[in-house]
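Chemist: sequence and predicted structure are below.
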Amino acid sequence: MTENQNAALHFVDRHLSEGRADKVAFREAAGKTRSLTYGQLSARSDLVAGALGAAGIQPEQRVACLVLDQIEYPEIFWGALKAHVIPIALNTLLTPETYDFILRDSRAVCLFVSRELYDTVKPVLAENPFLRHVVVIGDDTPEGCLNYERCLEGAEAVPVAQVSEDECAFWLYSSGSTGQPKGVRHVHGALRATADTYGAQVLGIEEDDVVFSVAKIFFAYGLGNAMTFPMSVGATTILFNGRPVPEVAAQIIRDERPTIFCGVPTLYAATVHWLEKNGVPEHRLRACISAGEALPTEVGTAWLRLWGVDILDGVGSTEMLHIFLSNRPGDVVYGTSGMAVPGYELRCVDEEGNQIAPGGVGELLVRGASAAEGYWNKRSKSRATFEGEWTRTGDKYEITEEGRFVYCGRTDDMFKVSGIWVSPFEVEQALVAHPGVLEAAVVPWRDDDDLEKPKAFVVLKEGADAGEVIGALKEFVKARVGAWKYPRWVQVVEDLPKTATGKIQRFKLRAQAAPEKMEGVA
């Protein structure tokens, strides 16, 4: 018989035969006392698989997971894989209308939902034509729903389903930065591919590491940080199901003593600002990583100054499952995304598909074993994104003479000023270098002559004087990135629209038409 390549065998059950049954795989933070050993995870995921079968859910059918970062999540995810049922990790921050779209689009037959999230999704459940079971995690099970613990109490373990590494394992829905989310289908082998490349060869994760990821399990970056990488070596993950504001993140780093911290640029920037006022807690961090949006140079250098630990800024995508381009320990150049992760190939091409020369700007394409097999129910989009072995990222990059990649922006975010391409991210980096600016986003805006020029939306640091900051920003940016790139308009906002992964939704800013609120003139 062909070897069973079910990913659950490698990431879960293997640890029992290797002597880690009593090792804590997951523990909950911020006042929670619950934990889960590798042995318990193996046994309870077996019961999840048995419960799915007993409920009549067939292999390759979909089950949706609207679950907070809590110990039940890995039980459900790996239990579904053991049954060859396809778990779909759902963003916990969406609207009922978006949940309705995803549940109908995926035709999920079962929904696992944390009790805290049930009321949000409840309005769309009754009319769903595909859902047969709603399983609620927590107390106070609503009428018509099943209780998670009671489902497991009556279940029996079943053999792990025999699959190949090329069979579909799970879905992730893209963050939908420009519209309705897309179902991204990943195979069993992709999980190990990310662990064997970035996890082992860049992050260098080891069994005695403790990982804390503020990026949640429901999207690709968090799934790798919190499950795939630590479980590939038998390490421990700290789970936190709340909102990761700076003071809470700092407290968890102090109290839970992680060795690896996984964040996003927005949180890193806010935490630096908080730490400069409140001080750096004791810690034992040895590595910090970032993805989701390019990391501003000022944030990286400030973090290193405060913590004594570099941030390894990298680039990944839902389609590639995790980071494929990154800075590395001992080889960090802030303001760049680093170089290709071992196991991946990269190239940048112009509009005609020709390889660009160093110094030029082109769209980034990537080739590697973790690529998705395509989008669900979106053939034309799949054909446009997945070109044979290569995946189009939709990101524009410049390649330096040294072979490093410098982020320029999304393909649809770039625009020309005076006939010259402008990278929104380059201007944003200049803006956040100002001591009064916490965050910034730049979009094209048409002037009185109907020509596009940069417009900036900025979030100020606490205590900053808006008039003084706005008055200085134009000359400040001119001096840093060039006279034609400076923002002709600057608008102060309380926050910037972002996806749950921390990516700025510039299309929402482009759609705003509020000139009366603008500070500064052309």
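Modeler: The structure has been received and is ready for your questions. Residues are numbered from 1 along each chain as shown.
Chemist: C-alpha from now on. contacts and neighbour counts both.
Modeler: OK.
Chemist: ok, now which ones touch the residue most central in space within the chain?
Modeler: Per Cα atoms, centre = their mean, the C-alpha nearest to the average position across the chain is that of residue 221, at 3.8 Å. Residues counted as contacts of residue 221 (Cα atoms under 8 Å, 6 or more residues apart in numbering) are 215, 291, 292, 316, 317, 318, 321, 322, 323.
Chemist: same deal with residue 171?
Modeler: If a contact means Cα under 8 Å, 6+ apart, then residue 171 has 86, 87, 88, 89, 183, 184, 185, 186 as its contacts.
Chemist: next up, a second structure to put side by side with the first:
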Amino acid sequence: MNDHPVSRFNLAQSLLDPNLERHPDKIAYFCQDEEVSYRQLADAARRVAALLQARDIETGDRVLLVLQDSPVFIASLLGVMLVGGVAVIAGTSLTSEDYRFIQEDSGAQMLFASASLPEATALAGPSLPCLRCGESLAEWLTRLPGVSVSSVPRSGDDDVLMLYTSGSTGRPKGVPHSANDVQASAEAFAGGVLAMTSEDVVFSVSKLFFAYGLGNSFTFPLRFGATAVLHPAKPEPAEIRRLITNHRVSLFFAVPVVYTMLLKTMPPDWRPETLRLCVSAGEALPAPVAREWHAQTGIELLDGIGSTEVTHIYIAQRPGESQPGATGRLIPPYETRIVDEAGAELADGSPGTMHVRGPSLARRYWKRPEKTAATMLADGWLNTGDIFRRDDGWYYYLGRHDDMFKVDAQWVSPLKIEEVLREHPAVLDCGVTWRSLEGLNHPLAFVVPGEGQNPDPALDRELRQFAAQQLPSHMVPVQIEFIAELPKTATGKVQRFRLRELFTERSAS
């Protein structure tokens, strides 16, 4: 529940001012060949704020940001907050149709877009002024006036940003968050679990437009005075290793598929000496990946789960007590309950739908009253749509409710099948859904073969035999479909419904 005391402050100012007092010349961000100090970042944010005020952006007005990860993104976000605006954050790989929908749905009155994203910059017009941006803050600043601006105080429960979820189907949904939400998520996870300090250097492969990446690279380092590494492009494994080594990264954040790729390409002599913790979220972390990562690097890989609606992670493993295969334990002050289809709370050991409440939960979806009523429940509870089992305080993620299916009257989670298949050396990645055969449902696996593997009937048989040795018969895939790349959301989640669509298309042809 969002029962915060009534207060008025400016989130951007509250993030910047302590750093300006303690260490103004400390590096806040590394990005490519650029180093940006806290003093330079604050100056850039004030210049952005001055520009917005000159364009008559007022308290509560929305500004759309479609930007590659860079200090320009950070300064733009802070500048919008300084003038009391609401930053509407969209992904960088959407279609022009999606961008048009988000702009119209949010009512954004100005656009900041990377010049390298023509689908976004195409939105510019007489009714939507657009500032085309590069990734270099120093080059960008020369275009903006250097004037003094006063920050606009707002209630802690007022919206300061809005993220658009990629969604499994249909149009993206806007999820507004307040300053209190943002601060609470930082205290709970970055402070309470990671014990982040100003000595840390953080690097998140997950991008800023993703709630997970926004916390990792924006809120957390600014709140604790740390340094963050940004990389505009999608980094390849060799580039990730280089950035970790060259910038002496201590906290690393990614999604499971990135850890899998790193393990499959890791030189035997690579030892990330400065890393103290690694974090995985976005999808369930397969237990073999967690074990192999620790064996190869000596660094704990902590799994966790969060959501756009909760702002960041609310269940996570803890340093020194990680358990591969478990999602983790509840992070104070969040609360959870696991319920059946009728909404009755279940005892430990019984799988059911997770409800969560806590200080960083969104209170509504933007302009979606029916979705809000179905998801944001009475007394501050959020229906996550995730299926969990709880045992002795540990939570085990079983999958999304929409991805579960029944075989022989038994519920099947795709995650367990995917975990087993990924252990086979011929499998780079995989996704599992279901198909109907003679009127009955059966598991269907889509496999991305590893380099040099021949996706032929022999490999199909080999993978199904491998699965049969480790899984109950009702969980063994009845068929393997080979695919070059899995359909995923912009934030890296496998879109299993698209796998079913793809199978239908292949069957028809």
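Modeler: Alright, I've got the coordinates. Being a predicted model, the structure only gives us computed values, none of them experimental.
Chemist: pick the one among the contacts of residue 171 of structure 1 closest to residue 271 of structure 1.
Modeler: When those are compared for distance to residue 271 of structure 1, the smallest value, 27.5 Å, is given by residue 89; criterion: Cα to Cα.
Chemist: which ones are touching residue 95 of structure 2?
Modeler: Contacts here follow Cα under 8 Å, 6+ apart; on that basis residue 95 of structure 2 touches residue 119.
Chemist: quick one: it from residue 293 of structure 2, how far?
Modeler: For residue 95 of structure 2, the distance to residue 293 of structure 2 equals 35 Å [Cα to Cα, to the nearest Å].
Chemist: now, the contacts of residue 171 of structure 1 that are in strands?
Modeler: With DSSP state E as the criterion, strands contain 86, 87, 88, 89, 183, 184, 185, 186 from among these.
Chemist: could those residues go into CSV alongside neighbour count and distance to residue 395 of structure 1?
Modeler: Supplementary listing: these in CSV, determined by neighbours: other Cα atoms under 10 Å; distance: Cα to Cα, whole Å:
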residue, neighbour count, distance to residue 395 of structure 1
86, 26, 29
87, 26, 28
88, 28, 26
89, 23, 24
183, 23, 20
184, 24, 18
185, 22, 21
186, 26, 21
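Chemist: quick check, nearest of these to residue 209 of structure 1?
Modeler: Closest approach between these and residue 209 of structure 1, by Cα to Cα: residue 89, at 25.1 Å.
Chemist: for the contacts of residue 221 of structure 1, pick the one with the most neighbours.
Modeler: Counting neighbours by other Cα atoms under 10 Å, residue 322 leads these with 30 neighbours.
Chemist: alignment lookup: that residue to structure 2.
Modeler: Alignment note: residue 322 of structure 1 maps to residue 312 in structure 2; criterion TM-score structural alignment.
Chemist: got the contact list for that match?
Modeler: Residues counted as contacts of residue 312 of structure 2 (Cα under 8 Å, 6+ apart) are 185, 189, 211, 212, 215, 305, 306.
Chemist: measure stretch 372-380 of structure 2 end to end?
Modeler: Using Cα to Cα, the two ends of stretch 372-380 of structure 2 sit 12 Å apart.
Chemist: alright, calling it a day.
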